[in-house]
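A.B. asks: Model the following, please.
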Amino acid sequence: MPTDAAVDAKFTIEPFDAKSQDRTAFSCGVPQIDNYLKLTAKKGSKADVVRIWVVLDEDRSTVGFYGINMHAVIAENMPEELAKKAPRHGM
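C.D. replies: I've put the predicted structure just below:
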């Protein structure tokens, strides 16, 4: 059963914006996921290879996120210069 605080909390879901959303305190307990949001999400979003939405609390701190990647790239089919810069997860 949710607590009164959980029911009263106001959350918003917004497209990822590294400039206006505070990700510094985000921690889900899985270092790889925490690091993805804090260190990698901006690069993937800027490169247009992923769409990310974040859940923000009233203080605009990130309390959750989800992302979608609608494609896969086979590294051996890429030119070597592009393959060097491609993300390694999911390849």
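
A.B. asks: only C-alpha atoms for contact and neighbour calcs from this point on.
C.D. replies: Noted.

A.B. asks: what's the neighbour count on residue 80?
C.D. replies: Counted with other Cα atoms under 10 Å, residues neighbouring residue 80 total 11.

A.B. asks: where's it relative to residue 43, distance?
C.D. replies: Distance, residue 80 to residue 43, using Cα to Cα, to the nearest Å: 20 Å.

A.B. asks: Please give the structure of this sequence too, so both can be compared:
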Amino acid sequence: MRVNTVSPGPVRTAWWTEEGGAADILSARTGADRDAVLDRVAPELMNLSIPRLVDPQEVADAIVLLASPRSAATTGADLAVDAGFLKQV
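C.D. replies: Below is the predicted model of the structure:
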């Protein structure tokens, strides 16, 4: 049996983008408009190595890779799809 995990970081989902979501809350607190929050402010505040929120497709791609035969010998792995939020090697 194989067991692997995917640990997403800040993903650009409805939690961020819907009206009243995280982008609006940060916009009100920082004075930046919501687009600036999504594109620049939030990644800067989280000190992301890749300065953008993760696209949901990137998380899905990691899951598909781990579930595919291409990763048949991979077990006990955790893929951090987090734009560099975790600072470790």
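
A.B. asks: Give me the TM-score for this pair.
C.D. replies: In this superposition the chains share a TM-score of 0.26, using TM-score structural alignment, normalised by the length of the second structure; 41 aligned residues with a Cα RMSD of 4.2 Å.

A.B. asks: pretty sure residue 65 of the first structure contacts residue 53?
C.D. replies: Yes. Counting by Cα atoms under 8 Å, residue 53 is a contact partner of residue 65 of the first structure at 5.6 Å.

A.B. asks: Show me which positions of the biggest helix by length in the second structure end up buried.
C.D. replies: Across the second structure, the longest stretch assigned as helix under DSSP state H is helix 56-67. For helix 56-67 of the second structure, the neighbour count (16 or more other Cα atoms under 10 Å) marks 59, 62, 63, 66 as buried.

A.B. asks: want to throw the residues you listed into JSON lines with distance to residue 24 of the second structure?
C.D. replies: Formatted as JSON lines, those follow (distance: Cα to Cα, whole Å):
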{"residue": "59", "distance to residue 24 of the second structure": "24"}
{"residue": "62", "distance to residue 24 of the second structure": "29"}
{"residue": "63", "distance to residue 24 of the second structure": "30"}
{"residue": "66", "distance to residue 24 of the second structure": "34"}
